[in-house]
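# After the sequence you'll find the predicted model.
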Amino acid sequence: MGKKWGHLSLASAIVMSLLAACGGNANGPDDKAGAGNGTEKQPEKPKEPVEISIFHYNGTWGEEQNNKVFAEPITKKYPHIKVKAITYKDPKQLEEMVVSGNIPDLIITTPGPGFETTIRKFEGQTDLTPFIKQFNYDLGALDEAAVGSVRSLSTKNELYSLPVYMAPNTIYYNKTVFDKFGVAYPKDGMNWDDMYELAKRLTRNDNGVQYRGFLASYVHLMRLNQVSQKLFDSTGQKVAFDTSEFKNYLKDIFRIFELPGYDMDKIPLSYNPLFLKDQTVAMIEPGGTLLGEESLAALGNNWDFTSFPSMKDRPGVGSQPYPFIISMFNTSKHKEAAFEAMAYLTSAEYQTAATKQGTLLPVLKDKSIVRQFGQDSALYKGKNVGALLPKQFAPVPNEPFSEYTATAQNELYGIYVKVVQQKADINTAFREATEAANKKIEEIKAGKK
């Protein structure tokens, strides 16, 4: 939907938060600390209290988790900033907030569909460059690839976001399902052949209950593919994802979902409840996110990580890196406070503490911090945290920014639905997706003339 802000004027909505200045009068005789010494400065007056909101556009996190991980640490660091953490409920939620005028100050999304369907969709971009200069923010402390992923969101070198945490590339598995069927737990280093054989052994119907060996977020399988498939040709105006390498890669994975008993047309595309609530899935890639303690509670302590499968000819190579990013809506009335919050969430202080607590995977250039993941959390005691990230990420495709990215991605994801759920021929699905994407791009271009 190309909906604009309606009655809101973005230009007039850009209002900087005026913070209280430092105190000025000389110390008086009643000021014991400064009595008799007119040269000493008074303590700074407390900054004016402000309230900002952060919308975490991630459906796997609960309200308690969002408050604990984002809101509370910011307020502890900056007592004058009260933070309201908004938890994702449904796809219409942000649109309803825009219509009502209750637009969040900050939003945490992914740099792909998340950014396109939130900030970009409602033309809410804010270039952070002036704030980076104002606050002497050290952008060089962040992972270069992660920063590159947000740089690619603009055409004129604007920086609309900061990477805030890295998405894991791992498999969660439920030991209870393995134990039920007497199957040995998975080991790190599996390739897709190994995963296929393991999933086959775990896909069973037991007393009318259908169990499946493995499920994964289709968005991440497609977009973060391990062959680093480009979306577009060199012009950025025609899709170019119909390649034999990409199709062969997907066939290797899709055969799992063709095993007897999978019946993919009978289950929703949101697979996490089948793993967390129903406990009828043995292994899952949960959409490039860490599952919180609240989500994992039903599994007790009977779960663990194993490494994401690699291609047989590329052992140890996982998916492409995918940081979650934090962006500021240009309607925020407290931009300076909002940037202070962004800066803190991406600081070494916060990132190290969050890593040790096991709440986030860091986006810092210093990779030694990753080894400290979960050391202060009982949730990860004895867990295989080394499997959270691959030995090596697949390269991010080197392609220019395209304003038609969302259009291309939507058609790309449709291939999964057609092939896996509707049992369409993969070559036909790719051809139709290519034709549909290019047609829509031409329609968009024609509409601008």
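Arrived safely, thanks for sending.
# make it CA atoms for all contacts and neighbour counts henceforth
Noted.
# ok, which stretches of the stretch 1-150 of the chain are strands?
50-56, 81-87, 106-109 (DSSP state E, counting those that start in this stretch).
# To P315, which of the ones you listed lies closest?
Nearest of these to P315, taken as C-alpha to C-alpha: strand 106-109 at 29.9 Å.
# which strands and helices sit next to that closest one?
Identification of packing neighbours for strand 106-109 by 3 or more C-alpha pairs under 8 Å, 6 or more residues apart in numbering; DSSP states H and E yields strand 50-56, strand 323-328.
# deepest of the strands of the stretch 1-150 of the chain, which one?
Between the strands of the stretch 1-150 of the chain, strand 106-109 has the highest mean count of neighbours, a mean of 24, where neighbours are mean count of other C-alpha atoms under 10 Å.
# before we move on, the earlier item: save the strands of the stretch 1-150 of the chain as CSV, and put in distance to K180 too.
Output for the strands of the stretch 1-150 of the chain, formatted as CSV (distance: least, C-alpha to C-alpha, whole Å):
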stretch, distance to K180
strand 50-56, 36
strand 81-87, 35
strand 106-109, 37
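# Put this next to the previous one:
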Amino acid sequence: MRKLTIVAIAMMMIVLTACSEGNKNGQGAANDNGKAAAQGQDAKAGEAGSDAKQEPVTLKVLRAGITVTETEFNAYLADAIKEKYPHITLEWVEAPEDVEIEPLITQGTVPDIIIASTTAATSDYERLDLVEDLTPYIEKYGVDLNRLKPVVLDTIKTYSPEGKLSVLPLSLNLPVLFYNKEIFDKFGVSYPKDDQSTWDEVIELGKQVTKQDGGVDFIGFDVNGPRNISTGLDLNILDPATGKSTLTSNPGWLKVFNVLKKSYEVPNYIGADGRYQYANDDDIFFNEQNLGMLAFNLAHLIGPLEELRQQGIELDWDFAPFPNFTENLGTNRSANVHALLVTKTSKHKDEAFQVIANVLSDEVQEKLARTGRIPTIQNEELEKLYGADIPVLQGKKIENIFKTEPRKVIKPHEFESDVRKFVDGAAKRIALEGIDVNTAIREAEDNVNKELQTLQTTR
């Protein structure tokens, strides 16, 4: 996904000027109550810091593990605080998305603020004792968390240690079903419907455009692995309370693997070289352009599609709602919140908190929406402005993004990510070796249990 970072920078450079002008012309979408609340917070923040000397402060900000560009950093953080807190300067710390935080600790270069996924912030960084509890700062500066969307507030509270709040949200990353209209037109097949589909329905639709034509292998749809669909059923591999495997005890996993098996059995789906995954290669959709549908998060594809447009390549595509299982239609996956944390090692924690709290202001939230990120505060008017400053989104069915709600998160067991490889391995065996679903699940659970024994003695 490093390619996306470069792409998104190019995209954002174009749109931020327009966004800034829109705000200057008084085109803000926030309602009066929201503005009043924000002004109240500003007043209390000013009061709290009135006795302190406003000496120049430079804060380092690191993006770790998620796609946030330097241009977005400037728009949402650095530039956004210049007028309100002119004594604060933010310094962008560039790092690859797979950055390891431990070397930074040993080198003594831990930043003041980290931009990360909520799960990483509240698990990996908490385990390293890096995360400052924001609870006292929220009270001190009068930040009204009730302005947040309920699912966002629930997510950051659920993942935080009991009695603490580890992060404030940056944006909500929603999943959708992207589809290539040209492929459907080529084979005379109707587009995905604007109402939410089940996974089975999307697989059946994809079957109609999974064909070999003119020497090209067209793939209608790839389920994109177990995790992409399991959170729609609130599944974890390990029971969060007991740490025991749920693979054979929870019937939801049988549903997940049956869907995977059905997708692998579509004629012409498995490639001649044994290829059985396509969705993980993002560029197959926008470069190779032979994938009919892709169920993925918004943040991963908007940038590349805008870059193509700038190059004069207009891919004919659109959105449909993200699929789910029949019993949970109306919702998509567990909530995915990009977040901001203050590190315990920072020498300027108050200023760092003021920076991240400012992201919840009406002005920054509108800028987020207009430039392709989902706001975290409750304001339906902002959803109407989603992507308004991104040309490639003009004329798209933006309303389909918001037809499903993210599901409440369930805080996973600490070893969840360590055993995920065995579930992925089971999917691979079903695809390439044709083993039956029950055997695959049973073998995966055996491997999980063996791994747990090792983890419990080494950590």
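Received it, and whenever you're ready, just let me know what you need. Every value quoted in this text rests on a predicted model; they were computed, and no experiment measured them.
# Please state their TM-score.
Overlay of the two chains. TM-score (TM-score structural alignment, normalised by the length of structure 1): 0.76; 402 aligned residues with a C-alpha RMSD of 3.4 Å.
# of the helices and strands packed on strand 106-109 of structure 1, which approaches K448 of structure 1 most closely?
strand 323-328 (27.1 Å).
# Which stretch of structure 2 lines up against the closest one?
Aligned by TM-score structural alignment, strand 323-328 of structure 1 corresponds to residues 337-342 of structure 2.
# just checking, A387 of structure 1 touches T170?
Yes: assessed by C-alpha atoms under 8 Å, A387 of structure 1 is found in contact with T170 at 6.0 Å.
# what's the overlap in contacts for these two?
By C-alpha atoms under 8 Å, 6 or more residues apart in numbering, A387 of structure 1 and T170 have these common neighbours: F305, T306, S307, F308.
# The third one -> structure 2?
In other words, S307 of structure 1. Superposed on structure 2 with TM-score structural alignment, S307 of structure 1 falls opposite P321.
# Give me the more crowded residue out of A387 and T170 of structure 1.
T170 (27 against 21; other C-alpha atoms under 10 Å).
# F401 of structure 1 versus that one, what's the distance?
Going from T170 of structure 1 to F401 of structure 1 by C-alpha to C-alpha, to the nearest Å gives 28 Å.
# which residues in the stretch 1-150 of structure 2 form helices?
Using DSSP state H, counting those that start in this stretch, the helices assigned to the stretch 1-150 of structure 2 run over residues 2-24, 32-48, 70-73, 79-82, 101-106, 118-122, 124-127, 135-140, 150-159.
# Mean neighbour count, these: which tops it?
helix 118-122 (a mean of 23).
# And that one, what does it pack against?
helix 150-159, strand 337-342.
# so D389 of structure 2 sits in a strand?
No: per DSSP: H, G, I helix; E, B strand; the rest coil, D389 of structure 2 lies outside any strand segment and is coil.
# That one contacts E21, doesn't it?
No: counting by C-alpha under 8 Å, D389 of structure 2 stays clear of E21, with 10.9 Å between them.
# For the closest residue to N74 of structure 2 other than its chain neighbours, give its distance to D42 of structure 2.
Excluding the flanking residues, the one nearest N74 of structure 2 by C-alpha to C-alpha, 6 or more residues apart in numbering is A80, at 7.5 Å. Distance of A80 of structure 2 to D42 of structure 2, computed by C-alpha to C-alpha: 14 Å.
# circling back to that earlier point, could you dump the helices and strands packed on strand 106-109 of structure 1 into TSV with distance to K247 of structure 1 added?
Below are those laid out as TSV (distance: least, C-alpha to C-alpha, whole Å):
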stretch	distance to K247 of structure 1
strand 50-56	33
strand 323-328	25
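# start to end distance for stretch 407-422 of structure 2?
So stretch 407-422 of structure 2: terminal residues 25 Å apart, C-alpha to C-alpha.
# gap between that stretch and the chain center?
16 Å (C-alpha atoms, centre = their mean, to the nearest Å).
# ok, and what's touching that stretch?
With C-alpha under 8 Å, 6+ apart as the criterion, stretch 407-422 of structure 2 contacts 123, 151, 154-155, 158-159, 232, 234, 236-241, 243, 331-335, 444-445, 447-448, 451-452, 455.
# Map L385 of structure 2 across to structure 1 for me.
Per TM-score structural alignment, L385 of structure 2 is aligned with Q372.
# Once you drop chain neighbours, what's closest to that match?
Residue nearest to Q372 of structure 1 in three dimensions, not counting chain neighbours: K356, with 5.4 Å by C-alpha to C-alpha, 6+ apart.
# same thing with Y344 of structure 1?
Y350 (6.5 Å).
# and if you look at F73 of structure 2?
That would be W92: by C-alpha to C-alpha, 6+ apart, it lies 7.6 Å from F73 of structure 2.
# got it, and D105 of structure 1?
Nearest one to D105 of structure 1, counting by C-alpha to C-alpha, 6+ apart, is S332 at 4.9 Å.
# do F275 of structure 1 as well
Among residues not flanking F275 of structure 1 along the chain, V281 sits closest, at 4.9 Å (C-alpha to C-alpha, 6+ apart).
# list the contacts for the aligned residue in structure 2 for A429 of structure 1?
Using TM-score structural alignment, the partner of A429 of structure 1 in structure 2 is A440. Residues in contact with A440 of structure 2 (C-alpha under 8 Å, 6+ apart) are A426, A427, R429, I430.
# quick one: T117 of structure 1 and S161 of structure 1, what's the gap?
The spacing between T117 of structure 1 and S161 of structure 1, counted by C-alpha to C-alpha, is 15 Å.
# Show me which of these two is the more surrounded one.
S161 (28 against 17).
# hang on, the more buried one packs against F324?
No: between S161 of structure 1 and F324 there is no contact under C-alpha under 8 Å: 9.7 Å.
# How about the contacts made by N224 of structure 2?
Contacts of N224 of structure 2 (C-alpha under 8 Å, 6+ apart): Q277, Y278, A279, N280, A295.
# Over to T376 of structure 2?
L148, K149, V152, P169, L170, S171, L172, L360, Q365.
# related to what we said a few turns ago, which member of the shared contacts of A387 and T170 of structure 1 is positioned nearest S368 of structure 1?
For those, the nearest to S368 of structure 1 is S307 (19.3 Å; C-alpha to C-alpha).
# residues touching the closest one, list them.
Contacts of S307 of structure 1 (C-alpha under 8 Å, 6+ apart): N169, T170, I171, K187, D188, G189, M190, A387, L388, L389, P390.
# need those in CSV with distance to L290 of structure 1, can you?
Output for those, formatted as CSV (distance: C-alpha to C-alpha, whole Å):
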residue, distance to L290 of structure 1
N169, 9
T170, 9
I171, 10
K187, 20
D188, 18
G189, 20
M190, 21
A387, 12
L388, 9
L389, 11
P390, 15
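# Out of the residues you listed, list just those in strands.
T170, I171 (DSSP state E).
# re earlier: and which of the contacts of N224 of structure 2 is nearest N250 of structure 2?
Nearest to N250 of structure 2 out of these is A295 (C-alpha to C-alpha; 24.5 Å).
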